[in-house]
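No sequence on hand, only this structure:
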């Protein structure tokens, strides 16, 4: 028996044979083309168009965050600069396959060297290139194997196009050699409730057909398990299935302490699924989808229509809408400065909105209109608040429009450390753990080279969350978490132990978090949180919390 370790996503467990992701096709050879440059250019154009359409179609079928990722890949495939680089090579007598391979690889290396968001997208560009080359060769696109039976998929990492449309009747679990808790694989696995363990370096040695148990709760992959281990795993699988099939109930600890479980949504389209999966409301509604596809801000009427559609799905329930969070990786030509050297530290979030209050005024007006037209309990919050003055200004503007509940997002250390003062001005706080981790650890969450630091389990991050929880208790104001951390069942217990009142996550994660909460009392949650706080690293905090939860 051999246990391989990595980072578990969720609380699932699976047992089955390994199937390895097929290696990428052999790169083409640099040989002269037998066709004219015009014919080669036409072949490439048709292949690129077909791949882009396939990626977009996969995205539309998958929905959610997967759709955003795949649409970005489709745009990448059709980049005019790439098309020019390919054409330059076909005009020189190269084959379409070689022209795509060389041009895309040159761009990929440039992106990887730049780091940051573009560096993270380098692997996505490589996937696009392989798909175009396969299309030119008349071969199937590289992707998930089909051994004809259910299997545990083991891969170096997964391209978004593969993760988005996995057949969950066949793929029992994912094991990746690379990746971390914020990788595309981890995010999409969490969104689709796929049992997964990522960053398992030793999985390189696994071969097709090997029998393994994947335990996301423990972050382990057990190779050649004993019959006793298999029986235990199968029992846990059955227990988990029974829990998920049970009637939905509100989020609560075993002693009856209520912990409402809410959904993170990116558009009104996801509302029905969230309700079906047991969301007790919405803890984060991202409004960027209305703004990012246009060169100008949407009208008050257009915004009112979308917000009303969302609120109508949650009559009598809390819906937290985040004001436009523009800037950094979401630039808007009509609001943000695209020439900032470090946009993550520049005009983004509320800072950007306060430079053009008409955009904010229109949004608040539309939200107030939707509030009047529906029966939902609408809460609004400002993104990226750094100072007490910003919290005060946003609250004034929101209340002046008749919006009853105005709060702030805590995403930077300054707002966590000043939480008590900020909550003196705001009605509530919602912690965005993705950005709070990024700014606390000075580690770009889009940069793979520092992914080991992008972990909300780090005690430095947990101590800041404790500050906000304590401020909420002292002021009597609610504190929620709407970052990816809330979707980690054990970390959810820690967050409650740190004083968090509500948890918001991808709808697919609701079941696992709800189940985990029922295993702990408020006193136990505080003890688990204290164990995590006493650690000196994220890995140690996770291990200490697990031990405390089982004691």
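Thanks, I have the structure now. Predicted, not measured: the structure shown is a model, and the values here were computed from it.

CA only for contacts and neighbour counts going forward, please
Noted.

Return the set of buried residues in the lengthiest helix in the chain.
When the chain is parsed with DSSP state H, its longest helix is helix 37-62. Across helix 37-62, burial judged by 16 or more other C-alpha atoms under 10 Å covers 37, 40-41, 43-45, 47-48, 50-59, 62.

Next, the nearest residue to residue 187 once chain neighbours are set aside: secondary structure please.
With sequence-adjacent residues excluded and distances taken as C-alpha to C-alpha, 6 or more residues apart in numbering, residue 187 is closest to residue 181, at 7.4 Å. Counting by DSSP: H, G, I helix; E, B strand; the rest coil, the backbone at residue 181 sits in coil.

Return the distance of the nearest residue to residue 291 once chain neighbours are set aside relative to residue 91.
Using C-alpha to C-alpha, 6+ apart and skipping the chain neighbours, the partner closest in space to residue 291 is residue 297 (5.9 Å). Remark: distance between residue 297 and residue 91 (C-alpha to C-alpha, to the nearest Å) = 42 Å.

more neighbours, those two?
Each of residue 297 and residue 91 has its neighbours counted (other C-alpha atoms under 10 Å); residue 297 has more, 20 against 15.

Distance of that one relative to residue 306?
Residue 297 sits 14 Å away from residue 306 when distances are taken as C-alpha to C-alpha.

Can you get me a residue count around residue 29?
Neighbourhood size, residue 29 [other C-alpha under 10 Å]: 11.

now do the same end-to-end measure for stretch 129-146.
Using C-alpha to C-alpha, the end-to-end distance of stretch 129-146 comes to 22 Å.

Would you mind listing the buried residues in it?
Within stretch 129-146, the residues that count as buried by 16+ other C-alpha under 10 Å are 129-136, 141-144.

And the next helix or strand past the helix or strand containing residue 8?
When secondary structure is defined using DSSP states H and E, the element that contains residue 8 is strand 7-9. Per DSSP H and E, the first helix or strand lying C-terminal to strand 7-9 is strand 13-20.

so residue 172 touches residue 149, yeah?
No: using C-alpha atoms under 8 Å, residue 172 is not in contact with residue 149; the gap is 10.2 Å.

Look at these two and report which has more neighbours.
Under the criterion of other C-alpha under 10 Å, the comparison of residue 172 against residue 149 puts residue 172 first, with 23 against 11.

Show me what the helix or strand harbouring the more buried one packs onto, helices and strands only.
Mapping residue 172 onto the secondary structure by DSSP H and E places it in strand 171-176. Contact partners of strand 171-176 among helices and strands, from 3 or more C-alpha pairs under 8 Å, 6 or more residues apart in numbering; DSSP states H and E: strand 13-20, strand 151-155, strand 196-198.

take the one below as the second:
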């Protein structure tokens, strides 16, 4: 009989497949994440006050640990995500739920488990982005229970040699704390916009998510990881490992020497831009910022950042980046921000999010536009501004009027829903440019949750229906003489880049690690060849 505590063996020369979310290739031995702490049997509560005190102490310990990690992360996405997690651990409602469980007769570890589980179930029921954030609560629960039991915080293995980290899923705290001995990441769960994917791309680590069967591999199994294709090879020989590492080093060295503006082989210009969350994400080698995600400034706040705070944050980016396309707050019930006070919704992906927040809280957008305009004036930057989740020409016109009234002369709209793509010509009659967010556009076009690993085929950016919508936007831009860019994950795929250019896209905005490979791929194709590839793909 098989040992139930031992992972099932995966035959050598097997190839597993997942979603490649961060480019690069690596090979090495597997080390799996240690399991979470095991709850002991419940015990009789003799002193409820002492149990409540233990609950508070555990949550304070987790909060302090995450804030310390955030401070050591040195800014960027990692620090912001860790700070946001610390805010969740410090949530008074969570503490009150745990203390109520103690009053109901549970000891401190079980009370923490019950409170986190309740909050997780609430998020999971909402679906979409919130369902993915529910996994963050699992990690916080494990940390709080470990602190309560006096056990070490769950964390990343440190074997003292290079390895590939394998896990069912990775928390933001774990991903942000990866050591230099981790050469690649593979998880059984997760999606292309998970924190694992975001942080792996930021660090340039090859990563594959939604890889079924990966946790069945025994520690020490040698595997290869291709973060572009999502392929994971099992049971490699020493010679195969050495060859893969050699070719990866050569490829990275070649790309490191890549420089200059984006253009096709015959000189057709294609701006290559960065997606960033703060000044800490800026890197050399791009031609500006195509997506400044301003919501990271708001994530860990119980009160709205002041006008002065916003001006300072925007000016820090403007002073260093030249041309910057700022996306106004992309938030709502799918990216919950406590200070907004928005009520829960049965289907948050179809509710008050992005520009729609302005319907109930117009002062938030007013303050943000004022701050962006002031930061642009103070730095002399070429600041463009665009609104997320624009659906109708009337919404685009209203946003443009408010932005231009503040002296912001380059105003655009995100195309993330099919309605906007189908009326791209009318949107461009109101605004100066369009930026296509392929992640959400795929989700809404195919009625497929973008976090669902079982629907990856529907969310593939090569889907002809998605490419037709992109082409419609590009055609409208060409007719109006206005730029149309792509800033979703598809923009960083070097194989897809020539197709997007062939469709008529004028700029591609991506994680910094993707820029060299996209630049090199475009340089291998003439504009006519790009158009031929686009025709084949459609």
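Yep, that arrived. All figures in this text were calculated on a predicted structure; none of them were measured in a lab.

picking that back up, pick the most deeply packed of the helices and strands packed on strand 171-176 of the first structure.
Scoring these by mean neighbour count under mean count of other C-alpha atoms under 10 Å gives strand 196-198 as the most buried, with a mean of 32.

what's the matching range in the second structure for it?
Strand 196-198 of the first structure corresponds to residues 207-209 of the second structure when matched by TM-score structural alignment.

Rebuild the buried residues of stretch 129-146 of the first structure as JSON lines, extending it with distance to residue 428 of the first structure and secondary structure.
Listed next are those as JSON lines, based on distance: C-alpha to C-alpha, whole Å; DSSP: H, G, I helix; E, B strand; the rest coil:
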{"residue": "129", "distance to residue 428 of the first structure": "47", "secondary structure": "helix"}
{"residue": "130", "distance to residue 428 of the first structure": "48", "secondary structure": "helix"}
{"residue": "131", "distance to residue 428 of the first structure": "47", "secondary structure": "helix"}
{"residue": "132", "distance to residue 428 of the first structure": "49", "secondary structure": "helix"}
{"residue": "133", "distance to residue 428 of the first structure": "52", "secondary structure": "helix"}
{"residue": "134", "distance to residue 428 of the first structure": "52", "secondary structure": "helix"}
{"residue": "135", "distance to residue 428 of the first structure": "52", "secondary structure": "helix"}
{"residue": "136", "distance to residue 428 of the first structure": "55", "secondary structure": "helix"}
{"residue": "141", "distance to residue 428 of the first structure": "48", "secondary structure": "coil"}
{"residue": "142", "distance to residue 428 of the first structure": "47", "secondary structure": "coil"}
{"residue": "143", "distance to residue 428 of the first structure": "45", "secondary structure": "coil"}
{"residue": "144", "distance to residue 428 of the first structure": "45", "secondary structure": "coil"}
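
so which of those comes closest to residue 226 of the first structure?
For residue 226 of the first structure, the closest of those turns out to be residue 144, at 28.1 Å, with distances computed as C-alpha to C-alpha.

With adjacent residues omitted, what lies nearest to that closest one?
On the basis of C-alpha to C-alpha, 6+ apart, the spatially nearest residue to residue 144 of the first structure that is not a chain neighbour turns out to be residue 21, at 5.7 Å.

what do we get in the second structure for that neighbour?
In the second structure, the residue matched to residue 21 of the first structure (TM-score structural alignment) is residue 33.

Likewise for residue 321 of the first structure?
For residue 321 of the first structure, the aligned residue in the second structure is residue 326 (criterion: TM-score structural alignment).

ok, its match to residue 336 of the second structure distance?
Computed with C-alpha to C-alpha, the distance linking residue 326 of the second structure and residue 336 of the second structure is 20 Å.

before we move on, what about residue 350 of the second structure?
Distance from residue 350 of the second structure to residue 336 of the second structure, counting by C-alpha to C-alpha: 14 Å.

More neighbours: the two, which one.
residue 336 (18 against 12).

From residue 303 of the first structure, how far out is residue 395 of the first structure?
With the distance defined as C-alpha to C-alpha, residue 395 of the first structure ends up 20 Å from residue 303 of the first structure.

how deep is residue 362 of the first structure tucked in, by neighbour count?
When counting by other C-alpha under 10 Å, one arrives at 18 neighbours for residue 362 of the first structure.

was I right about it contacting residue 297?
No: the pair residue 362 of the first structure and residue 297 does not pass the contact test of C-alpha under 8 Å, sitting 9.1 Å apart.

Residue 475 of the second structure matches what in the first structure?
Applying TM-score structural alignment, one finds that residue 475 of the second structure aligns to residue 470 in the first structure.

Next: residue 50 of the second structure.
Using TM-score structural alignment, residue 50 of the second structure pairs with residue 39 in the first structure.

show me what contacts its match?
When contacts are counted by C-alpha atoms under 8 Å, 6 or more residues apart in numbering, residue 39 of the first structure touches no other residue.

And the one 5 residues further on, by the same measure?
With contact taken as C-alpha under 8 Å, 6+ apart, residue 44 of the first structure is in contact with 96-97, 100, 132, 136.

what do you get if the cut-off is 7 Å, keeping everything else the same?
Contacts of residue 44 of the first structure were listed using C-alpha atoms under 7 Å, 6 or more residues apart in numbering, and they are residue 96.

gap between it and residue 80 of the first structure?
Counting by C-alpha to C-alpha, the gap from residue 44 of the first structure to residue 80 of the first structure is 13 Å.
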